[in-house]
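Asker: below are the sequence and a predicted model for it; my questions follow.
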Amino acid sequence: MITIKKQAGVGLIEVLVALLILAVGVLGFVALQYRAIEASSEGANRVQAINLARDLAEKIRVNRDQLGVYATAIAGNATNITNPNCYTAFCTPTQMARFDAALTNLSAQRVGMTVNMFACPEVSNGRRCIYVAWGDTAATNADGLNNCTTAGAYRDESTCVVMEAY
């Protein structure tokens, strides 16, 4: 006599396939979360950089005659804000420009960024651009893997903001 057995449980192969599908789904979700956190961090850094550049541009607008002093002090990464402290003492326009530049550099350093100011590339009217970079990117316009821009164009994978100001 021939007897037919009915399946009494789930086969091991079926369980393994289900676990594999679940694992792939979980990995996809983890990758999606990672990308969302990365994009959120990038957005926060861009907002911080834009605020630094805008703040410096407003300070320059108020003290426009000292544009050269701002450019020199920003490029030199000056951070000495104690002599004189223009919050508590009277300052000449030149001292105020140095003070503002030092505050900007100090604010940038506190959040892991660098600031620089150059003549805007491909512009003949003498306009200045404010560069703010973070991470491995240098706030410069030159050839090189870690520079913000090359010949005025953003480099791939650079983490920076360029604002045309004055």
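Answerer: Right, received. Where do you want to start?
Asker: please make it C-alpha for all contacts and neighbour counts, starting now.
Answerer: Fine.
Asker: downstream of the longest helix seen in the chain, the next helix or strand is which one?
Answerer: In the chain, taking DSSP state H as the definition, the longest helix is helix 12-62. The helix or strand immediately downstream of helix 12-62 is helix 67-75, counting by DSSP states H and E.
Asker: how close does T140 sit to L67?
Answerer: Distance, T140 to L67, by CA to CA, to the nearest Å: 18 Å.
Asker: if I pick C160, what's in contact with it?
Answerer: With contact taken as CA atoms under 8 Å, 6 or more residues apart in numbering, C160 is in contact with 46, 49, 131-134, 137, 139, 148.
Asker: try C129
Answerer: 117-120, 162-166.
Asker: next up, a structure to set beside the first:
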Amino acid sequence: MTSYYDQRGVGLIEVMVAILLLSIAVLGFSALQMRAINATDESLVRTKSLTLVRNLSEIMRAYPNAYVTGSATSFTTASPTATGAVSTVQAVMSSSATSTVTVDAKTIDITTSANGCLSTGTKQETVDSIVKTVPAQHCNMSQLAARDTLMAKKIAKDEDISMTVVTCPGTTTQAIQTQMCVIAAWNDTKAILSDSDANACATSNGVYKTDSHCLISEAY
């Protein structure tokens, strides 16, 4: 009988220890699940960013001679060698324009088909003293480049991804087809190359910063 009384409460202690071990295991599993979810989200955003970067790179390749001068939301076509001239894609991506931009006094608005450079019909226009049939909404190369860039910019904004186009570090400036870097960033990372900004995607030399959420792709 003495032995029986000595064992009182031992079963309860065993249960409590088991619950403690189970709790630790569950907490560890929960932490692992959270890391897996974060990794999945990061992978999804990275895939979307890569698609946007590729699309923007293709736009740059499609309009290699599209250069403009200006700022904000108003630009004018210029030759690649003109003072202050930059790629139309770079100019629009870096500007404050979101859905509307003016190029060569023509308003490009991607929210309406009336000013989107997309035509469903034709019109007669005199070109070099010759009457020609041209699209109803006739846009020059810089205007078309601006429209396509605005479309890419809007998609990026809808996905909460910031994008910019800069000259790649160490690149020698050329007249056309300069080596450019397309930067896509998300979360709290900024789509810039900077040594002083802690939230920048990479340093001025193009070296990714620790814990940055971004990707950089070269385009020509």
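Answerer: Ah, there it is. Being a predicted model, the structure only gives us computed values, none of them experimental.
Asker: re the thing from before, which single one of the contacts of C160 of the first structure is nearest to G11 of the first structure?
Answerer: R46 (53.2 Å; CA to CA).
Asker: so Q124 of the second structure sits right up against V131, yeah?
Answerer: Yes. In this structure Q124 of the second structure lies within contact range of V131 using CA atoms under 8 Å: 6.4 Å.
Asker: still on that earlier bit, mark which of the contacts of C160 of the first structure are part of strands, please.
Answerer: The members of those that map onto strands under DSSP state E are 131-134, 139, 148.
Asker: which residue in the first structure lines up with I161 of the second structure?
Answerer: In the first structure, the residue matched to I161 of the second structure (TM-score structural alignment) is M113.
Asker: what number of residues lie near its match?
Answerer: 24 (other CA atoms under 10 Å).
Asker: which residue is the nearest non-sequential neighbour of it?
Answerer: W134 (4.4 Å; CA to CA, 6 or more residues apart in numbering).
Asker: do you know how far the aligned partner of the one you found in the second structure is from V166 of the second structure?
Answerer: Taking TM-score structural alignment, W134 of the first structure has W186 as its aligned residue in the second structure. Using CA to CA, we find W186 of the second structure at a distance of 17 Å from V166 of the second structure.
Asker: these two: who's more crowded?
Answerer: Neighbours were counted for W186 of the second structure and for V166 using other CA under 10 Å; W186 has more, 22 against 19.
Asker: is it true that A202 of the second structure touches D211?
Answerer: No. Between A202 of the second structure and D211 there is no contact under CA under 8 Å: 10.4 Å.
Asker: out of these two, which sits in the busier spot?
Answerer: A202 (26 against 9).
Asker: any idea how far the more buried one is from M93 of the second structure?
Answerer: From A202 of the second structure to M93 of the second structure the distance is 18 Å (CA to CA).
Asker: now for D41 of the second structure, how many residues are close by?
Answerer: The burial count for D41 of the second structure: 12, using other CA under 10 Å.
Asker: before we move on, the earlier item: between the ones in strands among the contacts of C160 of the first structure, which is nearest Q33 of the first structure?
Answerer: Using CA to CA, those come closest to Q33 of the first structure at W134, 22.8 Å.
Asker: list the contacts of that closest one.
Answerer: Per CA under 8 Å, 6+ apart, neighbours of W134 of the first structure: 45, 112-114, 159-160.
Asker: strands - which of these land there?
Answerer: Filtering these for strands - DSSP E - leaves 113-114, 160.
Asker: the first structure: which residue goes with T40 of the second structure?
Answerer: Counting by TM-score structural alignment, the partner of T40 of the second structure is S40.
Asker: count the residues that sit near its match.
Answerer: Neighbours of S40 of the first structure using other CA under 10 Å come to 12.
Asker: could you check how far it is from Q33 of the first structure?
Answerer: 11 Å.
Asker: can you check Q109 of the first structure too?
Answerer: Taking CA to CA, one finds Q109 of the first structure at 29 Å from Q33 of the first structure.
Asker: ok, these two, which is more surrounded?
Answerer: Q109 (15 against 12).
Asker: mean distance of the helix or strand encompassing the more buried one to its aligned residues in the second structure, please.
Answerer: Taking DSSP H and E as the criterion, Q109 of the first structure maps to helix 93-110. Average distance, helix 93-110 of the first structure versus aligned residues of the second structure after superposition (mean CA distance after the TM-score superposition for the first structure): 0.8 Å.
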